[in-house]
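**Student:** give me a 3D structure for the following:
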Amino acid sequence: MSLAISKSYGKQFIAGVWKDGSSGKTYQDLNPYNNEVVATFILGNETDVDEAYSAAKEAQKAWKETSVEAKKQVLMRAAELLEQRKDEVAAIMIKETGSSMAKAQIEIKNSAGIIRAAAQYPELMTNPRVNPSVIPGKENLIYHVPVGVIGVISPFNFPLVLSMRSVAPAIATGNAVVLKPDIQTAVSGGLVIAEIFEEAGLPKGVLNVLTVDIADIGDYFIAHPVPKVISFTGSTAVGRHVGEVASRNLKRVSLELGGNSPFVVLEDADLEKALSAALFGKFFHQGQICMITNRIFVHRSLYDQFVSSFVERAQKIPYGDPSVDPNVFIGPIINEKQMQKVLNVIEAGKTEARLVLEGQRIGNVLTPFVFADAKNDSTLAQTEIFGPVATIIPFDTEEEALALANDTPYGLSASVFTSDLERGIEFARHIESGMAHVNDQTINDDPNAPFGGEKASGLGRFNGEWIFEEFTTRKWVSVQREYRDFPF
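**Tutor:** The predicted model follows:
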């Protein structure tokens, strides 16, 4: 089966079978740049959710007992296949998601890295930790065991990597998965992954992918009795609801939600390096990233020069159709609803701050807008914009900058630029966020570092030992190696 867009991409993948959904409702998956049809789906409904979870529950029984080596072979083969077919996958992502070529390549590389990191988990499942006991002659063995079935809900903006970071670790730790990608990017965020793992030899039913409209299934995916963990990436508003529904059903959740990431330029920063990082951190993938640089705070001694140089460079960023020009950095906004949301924020911003660069709408593409002299309590500064709109705010002291950076309900990512690395580390430690970066922009991920947020930006952590803990549970087995006296 080729990864070129094909008939399989109008299907769901349940119990190892490519099949139409049961709703009879048709959905057209559109290229956000020109609205051409990428794939047409007959969507699923609650019947398909039941079938997928039932298949996952049954398949997991054998998969959890599969040997360490067999699990590792499937995972390593999946990583190899993804890399071998990177050009095909990138072409799909560009057409379906509006991704630039650079962004598609980064996403594929990171996804392969996630799979390879997860390939180390099966061995960790077999080695118990041994703890001493207060009871003479007793030995405590603590095992990590699979939770069973994990339901994964992933978003449109980084569909491949934000699905894979849950799917691969869940499979590696002996669980089965039902994945519901955003319907707008169901190929990149789900069906590509299903096909890769199918060819890698993953047993049928261990991974299932649904193409469903939330309007047809409501909370059924979350409230269903089979999954023990729900992994959700998306907006804070929806994440709160996911958490509420899951908690009523005593399910664990892993929630990676919205952000309002600050980018702080202290007075001793290298201005050229800070500018380059800020431009990338603000405009990468049209600003449609949870970790995107949303507020840029610049010390007043550097402020005027920073603003003028930022505007000059922003005007030169290539934009257009990423499927035609591989140098395009700013592509289309995902849909008209999101476009209107961004335009509304821009209109509000014109009454709140100084518009120093007025972009334009060209079809579904929005070129950079830059606002200066904004207040931190403005609509511009307090909205997760998800578009190519930069907000620059001056400050006078380091203490003020820290207070401004923390003055948000969110706490996902942050960054600070300074020539004094120790000062930068100390500043970063005091930002109320799950991640903070010194002399770098805010969009960072690493399979060897905990990824996640504080406050309204989520619960739990992805990557490495942290996702290993999220997707397993602990089993205490005690062994009484010396006879224990009882009073009866």
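**Student:** could you use CA atoms for every contact and neighbour count after this?
**Tutor:** Noted.
**Student:** residues near Asp216, how many?
**Tutor:** Neighbour count for Asp216, taken as other Cα atoms under 10 Å: 14.
**Student:** for it, give its distance to Gly44.
**Tutor:** 8 Å (Cα to Cα, to the nearest Å).
**Student:** likewise for Ala405?
**Tutor:** In terms of Cα to Cα, Ala405 sits 43 Å off from Gly44.
**Student:** try Phe486
**Tutor:** Applying Cα to Cα to Phe486 and Gly44 gives a distance of 59 Å.
**Student:** repeat that for Lys251.
**Tutor:** Taking Cα to Cα, one finds Lys251 at 24 Å from Gly44.
**Student:** do Met339 as well
**Tutor:** 28 Å.
**Student:** quick one: Thr233 and Ser154 touch, right?
**Tutor:** Yes - in this structure, Thr233 is within contact of Ser154 by Cα atoms under 8 Å, at 5.3 Å.
**Student:** related to what we said a few turns ago, Lys251 and Gly44: who's more crowded?
**Tutor:** Under the criterion of other Cα under 10 Å, the comparison of Lys251 against Gly44 puts Gly44 first, with 25 against 18.
**Student:** quote the end-to-end distance of stretch 257-269.
**Tutor:** End to end - Cα to Cα - stretch 257-269 spans 30 Å.
**Student:** second chain to compare with the first, below:
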Amino acid sequence: MTTITTTFTQWSNQYIGGEWRKGQSHSVNSNQNPFDHSELVKIQLASVEDIDAAYQSAAKVQKDWQKTSPEKRSAILKKAAEVLENRRDEIVQILVTESGSSFAKANAEVDFSIADINEFAGLPFQMETEVVSSVIPGKENRVYHLPVGVVGVISPFNFPLYLSMRAIAPALAAGNGVVVKPDLQTFISGGLIIASILEEAGLPKGLFNVIVADISEVGDSFVEHPIPKVISFTGSTSVGKHISELCGKNLKKVALELGGNNVMIVLEDADIHQAASAAVFGKFLHQGQICMALNRIIVHRNIYDEFVKVFKAKTEMIKSGNPADPEVFVGPLISKKQIDKVQAWIDDSIREGAICIQRGNVKGTLMEPVILTNVSNDMAIARNEQFAPVAAIIPAESEEDAIAIANESEYGLSGSIFTGDLEHSVEVALQIHTGMIHVNDQSVNCESNVPFGGEKSSGLGRYGGHWSLEEFTTTRWVSVQKENRPFPF
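**Tutor:** Next comes the predicted model:
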């Protein structure tokens, strides 16, 4: 199948101050299809001056947006969800072509985004004023939940639409202005298409802005600018730590969803076929380029060989290739650089004693599934977040050993447990140091009304439901003295 590229020429402008215009940088970025490396569109990048203009615009319009009724804010968000559904085919095509998504993954990303927008459309009605008792006679204590003002959002390449919308929608719902800086590799699906959707939905012009910029030119200006009071970042742990340091220095609030080294623990009494099916899906969805993807599959020694056999048979059913083919499940990685890094980790792990029972071909950025057995936690393929279609299967001598292996990681984002004893599995789940974990399911789960986030080096804060409201609002105590209070002067 051929990739459609003719529709991408419209995405050559920044979206600043409610206008589609050229960036002021002298640099130009070429947006490319990660599968065949064909050029989709060129965009003149944004400068530090553009970042300032975007934040100034968001701050100016936000003052009126904050005063807009909850009913109107909610209605605009619901309209945005409707627009997103109406433009599904266009957006799926963009995700397939720009990010290398399979059709299944791209449609799921649209579904997740619609669900989030509809969930967050209810947030304006949750910003109620609380009245708290006082020890002082005649005093009424009021607690207000207010927008912070302007939120800066930095989003990644892997789920660009959803991971941008996950922060944009609740921030807008709470009455904030937003400036988003999407990943350069996916600036359409991570930013510009969202601007188009919100514009069609009737969002006030200038409230939402998209900055497509190169970090080598603009540096830390997006984070350090004095206007945004909250920075929401989804990406690598190393960059997240740097952003956290900048926010701490500038006394900004930060919401971070960072890397993962997620486990599936398969206990001795698990349904092997069901566990293997779940593991194949949770490992190879979007080529493993998901923060929640399975990085380590920990299997009880007594069922290890049988699990490996079934897992390999199910992996062989996967079709790899051009994601423009609807039957393809594993498409390209985002860059050749990522391929080279993971290949080195595979080779290092094999030298360290891992056994490669399946090593698919590599052509350009397309990497077919790899299966490594006899893996241990100290091997490169198990220590690092792969973001690649490489299954590392680790034997565990006991349940206690599996728990110890799972927790021997700096990360703690997601995970899963397979067992025949559901109540016992919850006891095991509570012993895993992670923000999210799923019983008899794989690790890639996303629902709009539950808290999404990690522990340790996997991040700070939570997205989803009212937890998002907490991230993008501030609390203000206003006391009202209704009768004269005696003073000693």
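**Student:** post the TM-score for the overlay when you can.
**Tutor:** Once superposed, chain against chain, the TM-score is 0.98 (TM-score structural alignment, normalised by the length of structure 1); 484 aligned residues with a Cα RMSD of 1.2 Å.
**Student:** okay, Thr233 and Ser154 of structure 1: which has more neighbours?
**Tutor:** Summary of the neighbour comparison: Thr233 of structure 1 and Ser154, criterion other Cα under 10 Å, with Ser154 having more neighbours (28 against 24).
**Student:** so who does that one touch?
**Tutor:** Residues in contact with Ser154 of structure 1 (Cα atoms under 8 Å, 6 or more residues apart in numbering) are 162-163, 179-182, 189, 232-234.
**Student:** out of those residues, which are buried?
**Tutor:** The neighbour count (16 or more other Cα atoms under 10 Å) marks 162-163, 179-182, 189, 232-234 as buried among the contacts of Ser154 of structure 1.
**Student:** which residue in structure 1 aligns with Ala81 of structure 2?
**Tutor:** Under the alignment (TM-score structural alignment), Ala81 of structure 2 pairs with Ala79 in structure 1.
**Student:** now that match: how far from Asn110 of structure 1?
**Tutor:** Taken as Cα to Cα, the span from Ala79 of structure 1 to Asn110 of structure 1 is 10 Å.
**Student:** distance-wise, check Glu80 of structure 1 relative to Gln73 of structure 1.
**Tutor:** 11 Å.
**Student:** go on, Thr126 of structure 1?
**Tutor:** Taking Cα to Cα, one finds Thr126 of structure 1 at 17 Å from Gln73 of structure 1.
**Student:** quick check: Ala168 of structure 1 touching Ser111?
**Tutor:** No - the criterion here is Cα under 8 Å, and Ala168 of structure 1 misses it with Ser111 at 9.1 Å.
**Student:** quick one: contacts for Ala429 of structure 2?
**Tutor:** 416-417, 437-439.
**Student:** right, I mislabeled it, should have said Val307 of structure 1
**Tutor:** 372, 392.
**Student:** A helix includes it, no?
**Tutor:** Yes - using DSSP: H, G, I helix; E, B strand; the rest coil, the assignment for Val307 of structure 1 is a helix.
**Student:** aligned to Lys22 of structure 2, what sits in structure 1?
**Tutor:** Looks like Lys22 of structure 2 aligns to Asp20 there (TM-score structural alignment).
**Student:** what's the spacing between its match and Glu139 of structure 1?
**Tutor:** 53 Å.
**Student:** what do you get for Arg129 of structure 1?
**Tutor:** Going from Arg129 of structure 1 to Glu139 of structure 1 by Cα to Cα gives 10 Å.
**Student:** please apply the same query to Glu244 of structure 1.
**Tutor:** Taking Cα to Cα, one finds Glu244 of structure 1 at 39 Å from Glu139 of structure 1.
**Student:** repeat for Met339 of structure 1
**Tutor:** 61 Å.
**Student:** and if you look at Lys11 of structure 1?
**Tutor:** From Lys11 of structure 1 to Glu139 of structure 1 the distance is 51 Å (Cα to Cα).
**Student:** of those two, which one has the most company?
**Tutor:** Neighbour comparison, Lys11 of structure 1 and Glu139: the larger count goes to Lys11, with 25 against 18 (by other Cα under 10 Å).
**Student:** check contacts around that one.
**Tutor:** 18-21, 41-42, 211.
**Student:** find the nearest non-adjacent residue to the residue nearest the centre of structure 2, please.
**Tutor:** Computing the C-alpha centroid of structure 2 and ranking residues by Cα atoms, centre = their mean puts Leu163 first, at 4.0 Å. Spatial nearest neighbour of Leu163 of structure 2, chain neighbours left out: Ser155 (6.2 Å); criterion: Cα to Cα, 6 or more residues apart in numbering.
**Student:** what does that neighbour align to in structure 1?
**Tutor:** Aligned partner of Ser155 of structure 2 by TM-score structural alignment: Ser154.
**Student:** having no further points to raise, I will conclude here.
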